[in-house]
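[1] quick one, structure for this:
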Amino acid sequence: MFIHVMKSKLHRVKITQAELNYVGSVTIDEDLMDAANLIENEKVQIVNNNNGERFETYVITGERGSGTVCLNGAAARRAQVGDIVIIIAYGIMTPEEAKEHKPNLVFPDSNNRLV
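    Below is the predicted model of the structure:
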């Protein structure tokens, strides 16, 4: 049996842009991606602390050091610029692997910069 376990989390990042007329995804600063061990095209869940929305999309690499967290396409309807979100990626593993697994937890500052 396999279970879904949190692999990575960007905790309380701020939405910096919302681009409705774009192919759906979330663009994330490459520094944040590296810190959370996220890769381009990886599926993520986004939880909006401002309105309670929860949705899934995939990651696009953003400009390194920019602090960008941009919702694209339909996802842009789920949050406003300035909303605080949590971005979570999950891995599939055995219960034995999950007991040893240590997720990458990232707590950026209020400008989406690593501290």
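[2] all contacts plus neighbour counts: C-alpha atoms, from now on.
    Noted.
[3] where's the residue positioned nearest the centre of the chain, which helix or strand?
    For the chain, I87 is the residue whose C-alpha lies nearest the centre (C-alpha atoms, centre = their mean; 3.0 Å). If you go by DSSP states H and E, I87 is part of strand 84-93.
[4] for that strand, buried residues please.
    Neighbour counts over strand 84-93 (16 or more other C-alpha atoms under 10 Å) mark I84, V85, I86, I87, I88, A89, Y90 as buried.
[5] to compare against the first, here's another:
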Amino acid sequence: MQIEVFKSKIHRAKVTQAELHYVGSITLDEHLMEASGIIENEKVQIVNVNNGERFETYVIKGEKGSGTVCLNGPAARRVQVGDIIIVVSYGIMDYEEAKTFKPKIVFPDKNNRLA
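    Sure, this is the predicted structure:
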């Protein structure tokens, strides 16, 4: 049996931009992506701590070291610059493998940088 499990997350990143007139997605600093194991074009869930919004989109790679967390397209209406969000990814794996799988969790600082 295959099940969907929590794979990784970027916990409490600050939204740096919201660009309504864009095709769509979330642009993330490549450092955050690498540390969390999230890859470009991966489907992610966004949880907005400030307003409770939850929605799905896909990831675009942002400039490494920039601290960029930008919601694009319609998703830009679900956040304000400065909001704190959680970016969650999930994976599908074998039931037995899922029992021992350890997700990656990244805790960026107030500037979306890693310690």
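[6] please name the residues that touch the residue nearest to the centre of the first structure.
    The contact partners of I87 of the first structure, by C-alpha atoms under 8 Å, 6 or more residues apart in numbering, come to K9, L10, H11, V13, V44, Q45, I46, V47.
[7] measure the fourth one to R54 of the first structure for me?
    Relative to R54 of the first structure, V13 of the first structure is positioned 15 Å away (C-alpha to C-alpha, to the nearest Å).
[8] how much space separates R54 of the second structure from I105 of the second structure?
    19 Å.
[9] so the two - more neighbours on which side?
    Between R54 of the second structure and I105, I105 has the larger neighbour count (other C-alpha atoms under 10 Å), namely 16 against 13.
[10] helix or strand for that one, which one?
    Assigned by DSSP H and E, I105 of the second structure falls in strand 104-106.
[11] average offset between that strand and the first structure?
    Compared with the first structure after the fit, strand 104-106 of the second structure shows a mean deviation of 0.5 Å (mean C-alpha distance after the TM-score superposition for the first structure).
[12] burial check on the counterpart of K43 of the second structure in the first structure, number of neighbours?
    When the first structure is aligned by TM-score structural alignment, K43 of the second structure is paired with K43. Using other C-alpha under 10 Å, K43 of the first structure has 17 neighbouring residues.
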